[in-house]
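Novice: build me a model from this:
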Amino acid sequence: MRQANFGDTVLYDPEELAEVELECQAYVFLRERDVHAISEPAEQPRSGMYL
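Specialist: Sure thing, here's the model as predicted:
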């Protein structure tokens, strides 16, 4: 299970989203299966391995 938190940067297909605006703030709704990747914070140590 992917765990996304508020403020995370995620990779998703722009055609698979629902957008809504509340109080002049735009929000994007995604299903869990539409999230392709979640970026890691830069302060975590890197293993040196690439995917």
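
Novice: make it CA atoms for all contacts and neighbour counts henceforth
Specialist: OK.

Novice: just checking, what packs against the helix or strand where residue 21 lies?
Specialist: Using DSSP states H and E, residue 21 sits within strand 18-22. Applying 3 or more CA pairs under 8 Å, 6 or more residues apart in numbering; DSSP states H and E, one finds that strand 18-22 contacts strand 25-29.

Novice: list of residues touching the strand it packs on?
Specialist: The contact list for strand 25-29, computed with CA atoms under 8 Å, 6 or more residues apart in numbering, reads 17, 18, 19, 20, 21.

Novice: can I get those residues in TSV including distance to residue 29?
Specialist: Output for those, formatted as TSV (distance: CA to CA, whole Å):
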residue	distance to residue 29
17	6
18	5
19	6
20	8
21	11
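
Novice: next, the structure of the following sequence, for comparison with the previous one:
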Amino acid sequence: MSSKPHAVDTMHIHEGTGWVTLSEDRKSFGGRYYNGIDSENHGSLKFDKI
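Specialist: The predicted structure is shown next:
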């Protein structure tokens, strides 16, 4: 079995990061994320306990 990736040769790794913060009342958390290079994948997220 080959361990070679099956991606197209023109593709490259898109490393990024993200972080979230828990609210003081512990009823929600939210944060931001991004994925670098040329993918321009970025945004924010928020989760509320219901």
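
Novice: what's the TM-score for these two chains?
Specialist: Put the two chains on top of each other and the TM-score (TM-score structural alignment, normalised by the length of the second structure) is 0.22; 23 aligned residues with a CA RMSD of 3.4 Å.

Novice: still on that earlier bit, of the contacts of strand 25-29 of the first structure, buried ones?
Specialist: Using 16 or more other CA atoms under 10 Å as the burial test, the contacts of strand 25-29 of the first structure include no buried residue.

Novice: list just the nearest of those residues to residue 10 of the first structure.
Specialist: Distance to residue 10 of the first structure, by CA to CA, is smallest for residue 17 among the contacts of strand 25-29 of the first structure, at 12.5 Å.

Novice: how long is stretch 20-36 of the first structure end to end?
Specialist: Using CA to CA, to the nearest Å, one end of stretch 20-36 of the first structure lies 21 Å from the other.

Novice: for residue 37 of the first structure, grab the count of nearby residues.
Specialist: Number of residues near residue 37 of the first structure (other CA atoms under 10 Å) recorded here: 12.

Novice: helix, strand, or coil at it?
Specialist: Look at residue 37 of the first structure: counting by DSSP: H, G, I helix; E, B strand; the rest coil, its state is strand.

Novice: report the contact partners of residue 20 of the second structure.
Specialist: By CA under 8 Å, 6+ apart, residue 20 of the second structure lies in contact with 29, 30, 31, 32.

Novice: hmm, the second one is touching residue 43, no?
Specialist: No. With contact defined as CA atoms under 8 Å, residue 30 of the second structure does not count as touching residue 43 (11.0 Å).

Novice: can you pick out the most distant pair from the contacts of strand 25-29 of the first structure?
Specialist: 17 and 21 (13.3 Å).
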